[in-house]
Each structure stands twice: as C-alpha cells, then as structure tokens.
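Participant: Attaching a predicted model along with its sequence, questions to come.
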Amino acid sequence: MKYCSNCGATVAFRIPPGDSLPRHVCEQCGTIHYQNPKLVVGALAEWEDRILLCRRAIEPRHGMWTLPAGFMENEETTAQAAARETLEEACARIEVGELYTVIDVPHISQVHIIYRARLLDLDFRPGEESLEVALLREDEIPWDRIAFRSIAISLRHFFEDRRSGRFQLHTASLAPPPPEWR
C-alpha cells in the first residue's frame, strides 16, 4: 500500500501507538489501514450418498475439483456466503446445515469455513467459475485432482464421520505447502 484510501496521502509502514504490529499508517490524516485475513466459505452439499463438486474454470488451480466456495462478501453471514457461493458456482440451491470445518491457512492470510448442506433438488449446472459440476460418491472423488488441501481435509473428515455415524466440528491449521505444490 502506498497511498491512503481515505485522503490519498502517502502511507508509512510502522507500528502505530498502542499497537504491537506494523501497519500502513497515513502520514496526513492518521488513518490506520488494517489488513486482516480473508474468509473463504463453502458448502459440502449432500444428495443421498453423493457430494456436489465443481471443476474450477478459474485460477488458482484451474481444472481441479473443489467444493463450491469463495470469498465472503460484506454484509452477509457465513451461512449466506456458503449458499451464495454454491448458487454462483454450481447453480444449485441448498439448505445450509451445521458448521463442519474451520481451517486456518495463515501463510496466505485466509480462514476456510465449510458447512454441511443438503441439496434441495437436482437442478444444478456449472456457473461461470466452473467447467463442470458433478455429484460424486466417495469412490468417485478424484483425490489427486482436488484443488485445495482444506477441501481434501474437509472431504476426508466427512467420509470418516459418515462411516462412524458421528459428525463433529473439525478444526485445523495448515502449514505452507511444499514448493512443488505452489
């Protein structure tokens, strides 16, 4: 950041009084510009014994499979974000269920939140950010083509929980991926 979004003056990167971390601070008006983690929110939508997956039409990870998920918008709840992202990416309507996974991804300043959900009908198709949308059983999941580690973790927990008959909230924190994954 070079300029203040409040007044347009130059900003300095320093620790403001009363804080403990360096921030972008406007030299003119004193506005402190905080940069906080982004929330990525999605849904693990079920229909009978199958899960709704989308093949990405955009970067990052173009052509790979994921749950419908994306960045939360202002003025919406996390559950609303999960429903909106599912509608945008898979043109699918869902009933959002319980919070299922919360995964910290600190090396990219994100938190990934996945809800369990129920598809309301089979009227779905690829949205603008998807090449393909499919309902897949566990043995049909293309595990080597899953776009993000947080999605693979969520899916693995889901199938383990379904086998045990006990669903619970799962949390994790991911370390940076190895260089060959980047």
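Facilitator: Sure thing, it's come through.
Participant: Going by C-alpha atoms from here, please, whenever you check contacts or count neighbours.
Facilitator: OK.
Participant: unless I'm mixing things up, H62 is touching E129, no?
Facilitator: No - contact status for H62 versus E129: not in contact, 9.5 Å apart, counting by C-alpha atoms under 8 Å.
Participant: how far away is the residue of the chain most remote from its centre from L87?
Facilitator: The outermost residue of the chain, judged against the average C-alpha position, is Q28 (36.4 Å), by C-alpha atoms, centre = their mean. Q28 is 44 Å from L87, where distance means C-alpha to C-alpha, to the nearest Å.
Participant: okay, pairing it with this:
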Amino acid sequence: MEAKINFCSTCGSPVAMRVPPGDALLRAVCDACGAIHYQNPKLVVGSLPVWEDRVLLCRRAIEPRYGMWTLPAGFMENNETLPAAALRETHEEACARVELGELYTLISVPHISQVHAIYRARLLDLDFAAGVETLEVALFDELQIPWDEIAFRTIAMTLRHFFADRKFGAWRFHSAELPPP
C-alpha cells in the first residue's frame, strides 16, 4: 500500500488526485506549480551467496519479519546499478565478500509495489558476520534450510529454484509474479 501524497514536494501546496493530460493513471497533481508526483515500485536487490553446497542466510534484526531468515537483500538506492546494490546489501547484511554471477530471479510483487531481483553469487571466503540489520548469519545445505522460518515468499521461491536447478545441473533465469497472500 502506497502512502498517500497530500502536499507537493516541490512547492508545499496541497495536491489533487487526478489523471494528468497524456496519462492514464491517477496521480498526485499540484495545481499551484503543475508538478506531477509519480509513485513507482521499489526495487529489492540482493544475492544468493553460495559456498560449496551451502547458501548463506541472514536472520533479520529488523521488521518486517524480525527473527526470520532471508538472503542478504534490501532496497536499491538512487544512482546505483543492480549489481552494485546486490554487492552493497550483501556486505551490509552479512559482511560478506562475493563474486556476483548472473541475475537469477526477478519476481514482481505488485500487491506491495515491489520487484525483487536476486543474483547468484559465490562467497569469496568464510569471513562473514552479522551486519547491523542482522541477528546472525549461517551457511545451510538444502536439508538444513529452516523453511518454516523464511521471511519472505520471494526468498523461499528463489531457494527452491536454486536447489532444483542444482539437481538438474542447469542454471536458468527465473521470472515470476507473486500473487497476494
């Protein structure tokens, strides 16, 4: 659910919700200065760090899903590329150094206006630790994954694709749309 825009970020005047000329969707439009305020999906970017047959997971120290396990990922910043965001988030959440592989999953989550992009990655060493938004980090093989404690459906989907692809020995890009819960 997007926050309602009440005032123009350009001039501070109240805005009205209407379809601007040449558009097809309701937007917050400022009658005082003419600014049109667009609300677009947020990008969540991260990595699937692998060491031998195990993946690195982070136990969240923040809401939502405090105490649940996830891959190192977070919101992309302005002026950042997808790979740079994946590397930054991996370092921030798991203090881990990785070599990024290809974009592995791209999952649209329209009911919360997000798109999740996860890269395959190879851990460069075992020198990792919990970052400020993480309670702990650990390596898990497929049988050890705490499936009932995975924070987000997109992460569970990514992990399932990873283990299935590994069994078949064929890595492929996965794209999906996640329906509302």
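Facilitator: Looks like it came in fine. Every value quoted in this text rests on a predicted model; they were computed, and no experiment measured them.
Participant: TM-score for the pair, please.
Facilitator: The TM-score (TM-score structural alignment, normalised by the length of structure 2) is 0.97; 177 aligned residues with a C-alpha RMSD of 0.5 Å.
Participant: quick one: contacts for the residue most central in space within structure 2?
Facilitator: With distances taken as C-alpha atoms, centre = their mean, V44 lies nearest the centre of structure 2, 2.4 Å away. Each residue near V44 of structure 2 by C-alpha atoms under 8 Å, 6 or more residues apart in numbering is listed here: 73-76, 114-117.
Participant: Just give me the closest of those to V98 of structure 2.
Facilitator: A73 (13.2 Å; C-alpha to C-alpha).
Participant: Quick check: the aligned residue for the closest one in structure 1?
Facilitator: Counting by TM-score structural alignment, A73 of structure 2 lines up with A69 in structure 1.
Participant: all strands in structure 2, in order from the N-terminus.
Facilitator: 15-18, 27-30, 36-37, 42-51, 54-60, 69-70, 73-75, 98-109, 114-123, 134-140, 174-177 (DSSP state E).
Participant: deepest of these, which one?
Facilitator: Mean neighbours per residue, mean count of other C-alpha atoms under 10 Å, is largest over these for strand 69-70, with a mean of 26.
Participant: Based on its surroundings, how many neighbours for Q35 of structure 1?
Facilitator: By the criterion of other C-alpha atoms under 10 Å, Q35 of structure 1 has 9 neighbours.
Participant: Under the alignment, what does V109 of structure 2 map to in structure 1?
Facilitator: Using TM-score structural alignment, V109 of structure 2 sits opposite V105 in structure 1.
Participant: And H174 of structure 2, by the same measure?
Facilitator: Using TM-score structural alignment, H174 of structure 2 sits opposite H170 in structure 1.
Participant: distance of the closest residue to that match other than its chain neighbours from E59 of structure 1?
Facilitator: In space, and not counting its chain neighbours, H170 of structure 1 is closest to T101: 4.7 Å by C-alpha to C-alpha, 6 or more residues apart in numbering. Distance of T101 of structure 1 to E59 of structure 1, given as C-alpha to C-alpha: 23 Å.
Participant: re the thing from before, what separation do you get for the residue nearest to the match of A73 of structure 2 when sequence neighbours are not counted and H170 of structure 1?
Facilitator: In space, and not counting its chain neighbours, A69 of structure 1 is closest to G42: 3.7 Å by C-alpha to C-alpha, 6+ apart. Counting by C-alpha to C-alpha, the gap from G42 of structure 1 to H170 of structure 1 is 15 Å.
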